[in-house]
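Trainee: Dropping the sequence and predicted coords here.
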Amino acid sequence: MNNVRPRMTNLFEQLGLDSGEAAIAQFIDSHQLEANINIVDAVYWSEAQRQFLAEKIKSDGEWAIIVDQLNESLHEDATK
C-alpha cells in the first residue's frame, strides 16, 4: 500500500520530475497549456506520466485534488 501523502511535491516525485519548490514553479511557468488542452493530453508527458495522471483523476481520491491543482496552475495563462 502506498502511504505517500498527496502533495504537489509528491506528485512531481511520482511523475519523476524535480520536486523542489523552484523546479515546480519553473515547470508550471514553462509548460502552460491552452484552455482547450486537457492536462493528460499535454505533449510533454511520457506515456507513463499520462497514465498516472489519468488514473489519479479517475480515482477521484486525494490525488485527484492535487492533479486538479496542477491542472489549474498549468492553465493560468489561458484564463487571463
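Mentor: All right, it came through fine.

Trainee: switch to C-alpha atoms for all contacts and neighbour counts from now on
Mentor: OK.

Trainee: Please report how far A54 lies from G20.
Mentor: 23 Å (CA to CA, to the nearest Å).

Trainee: Settle it for me: which of these two has more neighbours?
Mentor: Ranked by neighbour count (other CA atoms under 10 Å), A54 and G20 place A54 first, with 16 against 13.

Trainee: Off-centre distance for the helix or strand hosting the more buried one?
Mentor: A54 is part of helix 47-59 when elements are defined by DSSP states H and E. Here helix 47-59 is found 9 Å from its chain centre; the criterion is CA atoms, centre = their mean, to the nearest Å.

Trainee: Comparison target, given below:
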Amino acid sequence: METGHHTLNDLFAQLGLGSDDTAIEDFLGRHHLQGEEKLARAEFWSDSQRKFLRDAIIEDSDWCEVVDELDALLRH
C-alpha cells in the first residue's frame, strides 16, 4: 500500500485519466453526480475505475480523502 498524501492530480492519473489541471477542470465540467448518487456507481466510470473508487472508501485507504474531494467537486 502506498502511503502519503495524494492530490487530485494523482487520483486522476491513478484512474488513467488526464491529470493536468486543464484536463481535470474539463472532466469536472462534463460530469456531475445527482442527489444521493454514489460516486463509484456513476455511469461515466469504467469497471476498474469503479472498483478502485469503491475500494478506496471501503478500505479507508490513503486515497479516501482525495476520493471524497472528487465526490464533492462532482456535486457542484
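Mentor: The structure has been received and is ready for your questions. Since we're looking at a predicted model, the values are computed, not measured.

Trainee: TM-score for the pair, please.
Mentor: Once superposed, chain against chain, the TM-score is 0.90 (TM-score structural alignment, normalised by the length of structure 2); 76 aligned residues with a CA RMSD of 1.5 Å.

Trainee: And D21 of structure 2, what's its match in structure 1?
Mentor: Counting by TM-score structural alignment, D21 of structure 2 corresponds to E21 in structure 1.

Trainee: Spatially, what comes nearest to its match if we skip its sequence neighbours?
Mentor: Excluding the flanking residues, the one nearest E21 of structure 1 by CA to CA, 6 or more residues apart in numbering is T9, at 7.6 Å.

Trainee: okay, now that neighbour: neighbour count?
Mentor: Neighbourhood size, T9 of structure 1 [other CA under 10 Å]: 18.

Trainee: before we move on, what about R30 of structure 2?
Mentor: Counted with other CA under 10 Å, R30 of structure 2 comes out at 9.

Trainee: what's the counterpart of it in structure 1?
Mentor: Taking TM-score structural alignment, the alignment pairs R30 of structure 2 with S30 from structure 1.

Trainee: Quick one: residues contacting F12 of structure 1.
Mentor: 18-19, 24 (CA atoms under 8 Å, 6 or more residues apart in numbering).

Trainee: List buried residues within those residues.
Mentor: 19, 24 (16 or more other CA atoms under 10 Å).
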